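>>> Just to be clear, the model below is a prediction. Sequence and coordinates:
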Amino acid sequence: MELQPPLDDRTRWSAIGQCPIEKAMGLVGSRPAMLLLREAHYGTQRFDDFVERVGIAPATAAAHLRALTEAGLLERATYQEPGDRAREGYSLTRAGSDLMPVVIGLFEWGVRYADGNDALEYSHVGCGAPVTVNVACAEGHLLSSDEVAVRVAHD
């Protein structure tokens, strides 16, 4: 990755407190938060199911679900299973759904570099091909990290 002027002089600027990565990690940067979001992407709605499927204490799940809801990534939603009364659960908001590439990217990286279980894969519902996460420019060119520059955004 290349820092372009004036960003290439790291003694003259700091991203602390304003970096989008820092802000995003403040919302989703904990293990429980990402695993709860993974479960929400998999369709989990019920509190008890989140607790069981993530393997965390109810108090921890409650705190993180509340924080993710307050951050606008999840919303409280009413659901009803056949034969049961209506209940309150959680569902992804648009902001939460927009984290899908991050969730899939972490999955791919975990399989490749963190000895993660590769018994599952993400696939395209339409054709069945495996799903991958790539970085592309607005023109559609796939990029490697050495082809990406960080520059001051222009209005």
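Received the coordinates, thanks.
>>> CA only for contacts and neighbour counts going forward, please
Will do.
>>> Quick test: name the residue nearest the centre of the protein.
The centroid of the chain falls nearest to Leu99 when counting by CA atoms, centre = their mean (3.8 Å).
>>> following the one helix or strand Ile21 maps to, which helix or strand shows up next?
Using DSSP states H and E, Ile21 maps to helix 20-28. For helix 20-28, the succeeding helix or strand toward the C-terminus, using DSSP H and E, is helix 31-41.
>>> Residues touching that next one, excluding its own?
Helix 31-41 is touched from outside by 27-28, 50, 53-54, 56, 60-61, 64-65, 68, 90-92, 96-97, 100, 103, with contacts defined as CA atoms under 8 Å, 6 or more residues apart in numbering.
>>> switch to 6 Å and redo it
Applying CA atoms under 6 Å, 6 or more residues apart in numbering, the contact partners of helix 31-41 are 28, 64.
>>> That helix: how far from the chain's middle?
Centre-to-centre, helix 31-41 and its host chain are 8 Å apart (CA atoms, centre = their mean, to the nearest Å).
>>> got another, please set it beside the one above:
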Amino acid sequence: MSTTPRGLNARCSVARSLEVLGEKWALLVIREAALGVTRFADFRARLGVAPDVLAARLETLVEGGVLERRPYQDKGQRQRDEYVLTAAGAELKTILAAFVAWGDVHRPSGFGPSTVYVEAATARPVHLAFMTDDGRELAPEDVAAVPGPGRLGV
């Protein structure tokens, strides 16, 4: 895995997250894992990624706590590993949904959304939003980013 961010980046939540998630294929691997893909050959087939690149991304995601390596063995075959989302990996569903929403608006394909997020129990569409503690939804322009306690000089 990449080295830990140094200096100001060590305090930056985005920089630290990108150490695990910032490589080209990382979010696509996570997308496939969220859709139930667990095996190396299946990731390769669905993504069309070179095996060495896929192996490196899987290793980074395992080391970063996003995926868990679990052994399996098909009858008559050697033991292999499959890759399953951890709880931290499952929490990335909101990140994937944000990418989908942004891409559908700002990089449309002309075919409509490739993924629609719905409430599992009702199949009713859901959307991402900034919410206040009392349940009010805010528009992005009504949300400010302010320094947190981890930032230098705060």
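Looks like it came in fine. Worth saying up front: this structure is predicted, and the values here are computed from it rather than measured.
>>> Need the TM-score between these chains.
Remark: TM-score between the superposed chains equals 0.79 [TM-score structural alignment, normalised by the length of the second structure]; 140 aligned residues with a CA RMSD of 2.3 Å.
>>> one step back: any idea what the residue nearest to the centre of the first structure aligns with in the second structure?
Aligned counterpart of Leu99 of the first structure in the second structure: Leu92 (TM-score structural alignment).
>>> Skip the chain neighbours and tell me the closest residue to its match.
Nearest residue to Leu92 of the second structure, sequence neighbours excluded (CA to CA, 6 or more residues apart in numbering): Ile30, at 8.0 Å.
>>> which residue in the first structure lines up with the one you found?
Per TM-score structural alignment, Ile30 of the second structure is aligned with Leu37.
>>> can you give me the helices in the second structure?
8-11, 13-21, 26-34, 40-47, 51-63, 87-90, 93-106 (DSSP state H).
>>> Give me the mean deviation of the longest one from the first structure.
The reference is to helix 93-106 of the second structure. Helix 93-106 of the second structure, aligned to the first structure and superposed, deviates on average by 1.0 Å (mean CA distance after the TM-score superposition for the first structure).
>>> How far does that helix sit from its chain's centre?
For helix 93-106 of the second structure, the distance to the chain centre is 11 Å (CA atoms, centre = their mean).
>>> And for the second one?
Put simply, helix 13-21 of the second structure sits 11 Å off its chain's centre (CA atoms, centre = their mean).
>>> Show where it falls in the first structure, residue numbers please.
Going by TM-score structural alignment: helix 13-21 of the second structure matches residues 20-28.
>>> what residues does the matching stretch touch?
So stretch 20-28 of the first structure is contacted by Met34 (CA under 6 Å, 6+ apart).
>>> What residue in the first structure is paired with Glu137 of the second structure?
So Glu137 of the second structure corresponds to Leu142, using TM-score structural alignment.
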